[in-house]
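1. Need coordinates for the below:
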Amino acid sequence: MKYLLFVISVLLLAACSQNALPKTLKDPSPIQQIPASSAGLTLELEDDSFSRSPSAIEASMKNDSLKHYDYGDYFYIEVKKEDGWYILTHSDAVFIENPHLTDFGHVLLSGSRIKQSFSFDLLKVTLPAGEYRLIKTFLSKEQPFHEISLSAPFTVS
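-> Sure, this is the predicted structure:
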């Protein structure tokens, strides 16, 4: 009986100590260089270092341009591997359970700064130790219409 408890304890410790990366798309992200600021827009995290997987990250988004931009509650996360950045995957059920997770619905007015919380719990993603970046997309409301993606790096230790 003691032997069986010992074996189970060792297996549990081994399973808990594994530092496997979360699931990602097979190929690297098509855009490896994504800035934190572009066209007058800036994305900044309140904290960029976490001792364990955060349940949410707080960020500020600033618009110093002369244009208004649409944005939504959706965001995605990329993880740094040896050969570049990879997009983390999550279940499509996330969108059914949280229909507000879209790329539109809010306006970041010219000259404004807002705060937004990005919940990993909504995506049902747990991040092991590693380097990550949060990606946020903005859509121009005026011609010429264009999309801007910004990134904010962070680490989990």
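2. going forward, measure contacts and count neighbours with C-alpha atoms only.
-> Fine.
3. who touches His68 in this structure?
-> 107-110, 140-142 (Cα atoms under 8 Å, 6 or more residues apart in numbering).
4. hmm, which of these are the buried ones?
-> Buried members of those, counted by 16 or more other Cα atoms under 10 Å: 107-110, 140.
5. quick one: the helices in this structure?
-> 2-17, 93-97, 120-123 (DSSP state H).
6. for these, which one ends up most surrounded?
-> helix 120-123 (a mean of 16; mean count of other Cα atoms under 10 Å).
7. Which strands and helices lie in contact with it?
-> strand 56-63 (3 or more Cα pairs under 8 Å, 6 or more residues apart in numbering; DSSP states H and E).
8. before we go on, could you also do this sequence so I can check it against the first one:
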Amino acid sequence: MQNESNEAYRYGSFYRVETMQDGKWYMVNYPENTFEKFPYFNDMGYTLDPKEMVTQQFSIETYGLYLPAGNYRLTKTFLSPFSAGNEITLSVPFEVIGEN
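-> Below is the predicted model:
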């Protein structure tokens, strides 16, 4: 992720996983105890400064997700602590081929 703006944004380690069904994106539900088992998996805790670039890794297996073959995307939200309501959503698509 690269912040090409002049404004800092806050984000966390949490990603939404979405699946494409009938031309629309729908959120994939995490197992019920995911956030209890992984309390750091949330939407806060990090700052992406202006012009900064960071890399995060996401493992579907770590969080107990089963994804059948299909089209998906990881979606992350960034919030500006300085501009009220300034939110940016970033998504990256991927495809699962065969069984996960």
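9. coming back round to it: from the contacts of His68 of structure 1, which land in strands?
-> Judged by DSSP state E, strands contain the following of the contacts of His68 of structure 1: 107-108, 140.
10. Run the chain-centre distance for stretch 43-57 of structure 2.
-> With Cα atoms, centre = their mean, to the nearest Å as the basis, stretch 43-57 of structure 2 stands 12 Å off its chain's centre.
11. tell me, it lands on which residues of structure 1?
-> Matched against structure 1 by TM-score structural alignment, stretch 43-57 of structure 2 falls on residues 103-117.
12. Start and end of that stretch, how far apart?
-> Start-to-end span of stretch 103-117 of structure 1 (Cα to Cα, to the nearest Å) is 15 Å.
13. of the buried ones among the contacts of His68 of structure 1, closest to Ser38 of structure 1?
-> Ser38 of structure 1 has its nearest neighbour among the buried ones among the contacts of His68 of structure 1 in Ser140, at 12.5 Å by Cα to Cα.
14. how about that closest one, what's its partner in structure 2?
-> Alignment note: Ser140 of structure 1 maps to Ser80 in structure 2; criterion TM-score structural alignment.
15. Tell me how far that match lies from Glu7 of structure 2.
-> Relative to Glu7 of structure 2, Ser80 of structure 2 is positioned 7 Å away (Cα to Cα).
16. cool, and Leu90 of structure 2?
-> Counting by Cα to Cα, the gap from Leu90 of structure 2 to Glu7 of structure 2 is 16 Å.
17. again, but for Glu36 of structure 2
-> The value you get for Glu36 of structure 2 to Glu7 of structure 2, if Cα to Cα is used, is 32 Å.
18. and if you look at Glu52 of structure 2?
-> Separation of Glu52 of structure 2 from Glu7 of structure 2 (Cα to Cα): 10 Å.
19. What of Thr89 of structure 2?
-> Distance of Thr89 of structure 2 to Glu7 of structure 2, computed by Cα to Cα: 15 Å.
20. quick one, strands of structure 1?
-> Under DSSP E, structure 1 gives strands at 37-38, 41-45, 49-50, 56-63, 69-71, 76-81, 84-87, 106-108, 113-119, 130-140, 147-156.
21. can you redo those strands as TSV with distance to Val7 of structure 1?
-> Below are those laid out as TSV (distance: least, Cα to Cα, whole Å):
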stretch	distance to Val7 of structure 1
strand 37-38	52
strand 41-45	43
strand 49-50	32
strand 56-63	36
strand 69-71	51
strand 76-81	33
strand 84-87	36
strand 106-108	54
strand 113-119	37
strand 130-140	29
strand 147-156	30
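22. who wins for proximity to Ala15 of structure 1 among those strands?
-> Between Ala15 of structure 1 and the strands of structure 1, the tightest spacing by Cα to Cα is seen for strand 130-140, at 18.0 Å.
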